[in-house]
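Visitor: model the structure of this input:
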Amino acid sequence: MEIIPLRQMKKGQSGSIFQVKATGELGRRIREMGLIPGARVTIYGRAPLKDPVAIRVLNTTLTLRNNEAEYIQIEID
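Guide: The predicted model follows:
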């Protein structure tokens, strides 16, 4: 299994959250959105300039900026 930052995933790619490296307020906000270790995520789409990224997690679509997505490590299946 390969572990990469969520930011590097391509549209349609899926995986499980391995680790959230963010701390403080950003880490709390990311976890409150349901982005916790073990959660399945799928890249749903990207804006024309590649920022932000839309993801599906827990039957919800969320958008994250690339600088936020960099803190989320994904285990690719």
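
Visitor: can we go C-alpha only for contacts and neighbour counts from here?
Guide: Will do.

Visitor: quick check, residue 73 in contact with residue 15.
Guide: No. Using C-alpha atoms under 8 Å, residue 73 makes no contact with residue 15, being 9.7 Å away.

Visitor: and the residue of the chain positioned farthest from its centre, how far from residue 19?
Guide: Taking C-alpha atoms, centre = their mean, the residue of the chain most remote from its mean C-alpha position is residue 48, at 18.1 Å. Distance, residue 48 to residue 19, by C-alpha to C-alpha, to the nearest Å: 28 Å.

Visitor: was I right about residue 53 contacting residue 67?
Guide: No. Residue 53 is beyond contact range of residue 67, at 10.4 Å (criterion: C-alpha under 8 Å).

Visitor: one more, for comparison:
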Amino acid sequence: MTSTTLDQLTIHQTALITKLNTTNANYRNKLLAMGITPGCKVSIVRTAPLGDPIQITIRGFQLCLRKTEAASIQVELED
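Guide: Sure, this is the predicted structure:
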């Protein structure tokens, strides 16, 4: 499996969240409250015309993240 960050994925790519790369406790808690937790599958639905924000599917619902937020989420690509 290849390790990368969520902002590097392309449309319709699916990956497994492995780590939240942030030292800010409030920001980490925000991500966890949205259901972005290690071990969850995530897929890219679409991106805005200029690439920000990114729409993802996680835990059966859709969510939009800023590219900077997605860059702090480490994932492993599924083969």
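
Visitor: mind listing what's buried along the longest helix seen in the second structure?
Guide: Across the second structure, the longest stretch assigned as helix under DSSP state H is helix 25-33. By neighbour count on 16 or more other C-alpha atoms under 10 Å, the buried set for helix 25-33 of the second structure is 28, 31.

Visitor: with the first structure overlaid, report how far that helix is off on average.
Guide: When the first structure is overlaid, helix 25-33 of the second structure sits 0.8 Å from its aligned residues on average, using mean C-alpha distance after the TM-score superposition for the first structure.

Visitor: ok so, going back, any common contacting residues for residue 53 and residue 67 of the first structure?
Guide: residue 7 (C-alpha atoms under 8 Å, 6 or more residues apart in numbering).

Visitor: those two: who's more crowded?
Guide: Remark: of residue 53 of the first structure and residue 67, residue 53 carries more neighbours, 24 against 11, as counted by other C-alpha atoms under 10 Å.

Visitor: look up how far residue 24 of the first structure lies from the more buried one.
Guide: As for residue 53 of the first structure, its distance to residue 24 of the first structure is 22 Å (criterion: C-alpha to C-alpha).

Visitor: list the contacts for the nearest residue to residue 3 of the second structure once chain neighbours are set aside?
Guide: Nearest non-adjacent residue to residue 3 of the second structure, counting by C-alpha to C-alpha, 6 or more residues apart in numbering: residue 76, 4.4 Å away. Under the criterion of C-alpha under 8 Å, 6+ apart, the neighbours of residue 76 of the second structure are 1, 2, 3, 4, 15, 16, 17, 18.

Visitor: what is the longest helix of the second structure packed up against?
Guide: With contacts defined as 3 or more C-alpha pairs under 8 Å, 6 or more residues apart in numbering; DSSP states H and E, helix 25-33 of the second structure has no helix or strand neighbours.
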